[in-house]
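# Give me a model of this one.
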Amino acid sequence: MRTILLGTSAALIMSASNVMADIELKIATDSGTADAPSGLAIAKWAERIEEGSNGEIDVKVFYQDELGGQLEVFDLFVAGEVDLMLSWPSTSYDKRIGVVNTPFMVSSWEEANEAFHYEGWASTIMNEVFSGIGLKYLGAWPEGFAGVATKGKYATNMKDAGDIKVRVQPFFPIPNTMQAMGYQTEALEWGEVFTSIQTGVVNGDSGNVIYWDYEYFGELLDYFVHTRHDFVTGNILANEESFDGLSDEHQKLIIETSNMMMDERFANAKTEDEANIARAVAGGMEYIEPSTEEVAAMKEAVRSTVWPLMEEQIGADIMAKIRAQAN
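This next block holds a predicted model:
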């Protein structure tokens, strides 16, 4: 009888172990194929989670467009069908998410690191905003400062920009920012951009670091004007319900591995962006930096036009924090 009981106990232990090993998490990114920097980052994140859990967590990784378009995959994420995400999120759930696209909020890598790293002032704001739609903000995944990539013609000032139509992401306040800088705009999903440039619907793309414009549209585009109007950063996020359903140990693992992901990105992003500029130039794209005076004029126009709109959309309290910190 004792042997039978011991055997039963062993079976129960094995069964419990199997249940623990059956935790499945889904990680996705809405921007980046498997070999893009963002795709490589989430693959490494998944690997670290699996290894750190000693096989107790199985992580499925989904890249750009594998679960749908940018808006669709964010819908799945908010609904809990995706557990973890490296996202450039939609403002459709909460206009306050537009804070991630605040133009001319930081002006240097040093300012960006201070704002977005760990308990930085911008990170504190982000966590407050994302929590409102059931998401936990784990950190920033910086790409660099945005520019405007065009075909046939370019502008370094607001007057010349009036003759150029650029694609903008359909997220507040991105269209407003580019309009304040003098450009005509067309809101397009990422999958529509190549054909739209090719057929002349738009003259180029805006709001990205040079990697995306050269990698995906390099054969079409001639110029990249580094306006630096926006610090482009992905957001490392967790669905709060999914996260809260994990054990304390596994929650700690998610946070530790996301911190590693953020640390590595902050350490390497500036160098990577500079390498991508050099690669684009070597490939025939002309890289142009507006003068200090031209950037100052754009900055003044955007802040005076767009920041009041943001105050209406995301709240005076949040914008007061940004105004207090921004140079």
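# For the rest of this, base every contact and every neighbour count on C-alpha atoms.
Fine.
# for this protein, which helix is longest?
helix 248-282 (DSSP state H).
# Pull the residues that contact the helix or strand that comes right after it.
Once the chain leaves helix 248-282, the next helix or strand it forms, by DSSP states H and E, is strand 286-288. Residues outside strand 286-288 that contact it (CA atoms under 8 Å, 6 or more residues apart in numbering): 222-226, 277, 280-281.
# Another sequence for comparison is provided below:
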Amino acid sequence: MTLKTLTAASLAALTIGAGMAEAETWRYAFEEALDEVQGKFAQKFKAEVEANSDNEVQLFPFGTLGESVDIMEQAQSGILQFVDQSPGFTGALIPEAQVFFVPYLLPQDQDQLFSFFRNSKAVKELFPPLYAEQGLELLTMFPEGEVMMTTTEPVRAPADLNEVKFRVMTNPLIVESYQAFGATPTPLPWGQVYGALQTGMIQGQENPAFFIESTKMYEVTDYITRPGHNNFTTAVMANKDFYDALSDEDKQVVQNAIAVAFDYILEYQDGLTEESLAKIREAKPAMTITTLTEEERAPFRETAAAVEQKYLEIGGAQAQAILDQMKADLQAASESAQAEAAAAN
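Purely as a prediction, here's the structure:
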């Protein structure tokens, strides 16, 4: 082999090696199973990234890397590049994000809800700097479904929650909310909830219908109550140092994948709640599922003002600005949905 040939071969090998070095493996953890809403979002994100770049995305469902607090620490430290976590678990880091636990703030109407998450200035402009202060790049937030109570005894009024030990996430405002409802809020990591219900350590918990069905919470409770007080919200984040160091091309790949996954997950949820409740009825015909009337919801709804005030006290320096912008965004979403409905008719 001549020197010229050797040099050419070496350069070719270096070029190939350099090209291979550009491809990275990104680690993404979330709080649910692969076949649940966060898992579906993550799988769509992975597919889009891998279809449009040389990068690989490794997915880590709930439990594979520990509890929620563990994956957040790993995301902040850079062990994970991406994490999907509810504001319910980031409340200690970002107190303003607790606004999503003010009862009856988010609309029940799905069109209004989706419009809010698509267009909210609070989500797109006010929250990102707060997440950045914690070493996180906020990529998107999305709803996962109407929150329902599952209990061992029927609930038709706040009095029915008196002395009920009700599992909540480790979040001060949701604790406040269930205190206002009359329950005894009991913060527990998710991995302990089924056993705690089974042994009677707690008597209730809340989650969207798909999660109640997939985690079989109906096996250890007898009643599902729909008070219409909230919709479960989650946030997808990247480690900020990692994200800032990405090439412009890779940042665009990430943003495009997030946008595609966002549209996909909203479409995926259409009809999911009723489908999940039907599966629960089939698995446990004795399960009682109750949608509270507006009259029955009224005493629960009356607690919202006190919880909102508590949010302003504990929600951080930007709490008032966040709440005001959220309300403006929600009003805009309502008007947009009404205009679309009128045009359709």
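# that older thread, pull out the buried residues from the contacts of strand 286-288 of the first structure.
Applying 16 or more other CA atoms under 10 Å to those, the neighbour count classes 222-226, 277, 280-281 as buried.
# Now flag whichever of these is closest to Val59 of the first structure.
Relative to Val59 of the first structure, the closest of those is Ile277; by CA to CA it sits at 33.7 Å.
# roughly how far apart are the closest residue to that closest one other than its chain neighbours and Thr257 of the first structure?
Leaving aside its chain neighbours, Ile277 of the first structure sits nearest to Ile210 (6.3 Å; criterion: CA to CA, 6 or more residues apart in numbering). Ile210 of the first structure sits 28 Å away from Thr257 of the first structure, going by CA to CA, to the nearest Å.
# More neighbours: those two, which one.
Set Ile210 of the first structure next to Thr257 and count neighbours by other CA atoms under 10 Å: Ile210 wins out with 29 against 19.
# correct me, but the more buried one touches Phe224?
Yes. With contact defined as CA atoms under 8 Å, Ile210 of the first structure and Phe224 form a contacting pair (7.1 Å).
# After superposing, tell me the mean distance of the strand of greatest length in the first structure to the second structure.
Secondary structure of the first structure per DSSP state E: the longest strand is strand 135-145. Compared with the second structure after the fit, strand 135-145 of the first structure shows a mean deviation of 1.8 Å (mean CA distance after the TM-score superposition for the first structure).
# by contact count, what packs against that strand?
The contact analysis (3 or more CA pairs under 8 Å, 6 or more residues apart in numbering; DSSP states H and E) places strand 135-145 of the first structure against helix 121-131, strand 231-239, helix 248-282.
# Could you dump these into JSON lines with distance to Glu47 of the first structure added?
Formatted as JSON lines, these follow (distance: least, CA to CA, whole Å):
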{"stretch": "helix 121-131", "distance to Glu47 of the first structure": "25"}
{"stretch": "strand 231-239", "distance to Glu47 of the first structure": "16"}
{"stretch": "helix 248-282", "distance to Glu47 of the first structure": "10"}
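# Tell me which of those approaches Gln184 of the first structure most closely.
Between these, strand 231-239 lies closest to Gln184 of the first structure; by CA to CA that is 20.9 Å.
# Buried residues, that closest one. List them.
231-239.
# so which of the helices and strands packed on strand 135-145 of the first structure is the most packed in?
Each of those was scored by mean neighbour count; the highest is strand 231-239, a mean of 23, by mean count of other CA atoms under 10 Å.
# picking that back up, after superposition, how close is the longest helix of the first structure to the second structure?
Relative to the second structure, helix 248-282 of the first structure is 1.2 Å off (mean CA distance after the TM-score superposition for the first structure).
# quick one: that helix to strand 231-239, angle?
Calculated by axes from the mean of the first three to the mean of the last three CA atoms, to 10 degrees, helix 248-282 of the first structure forms an angle of 150 degrees with strand 231-239.
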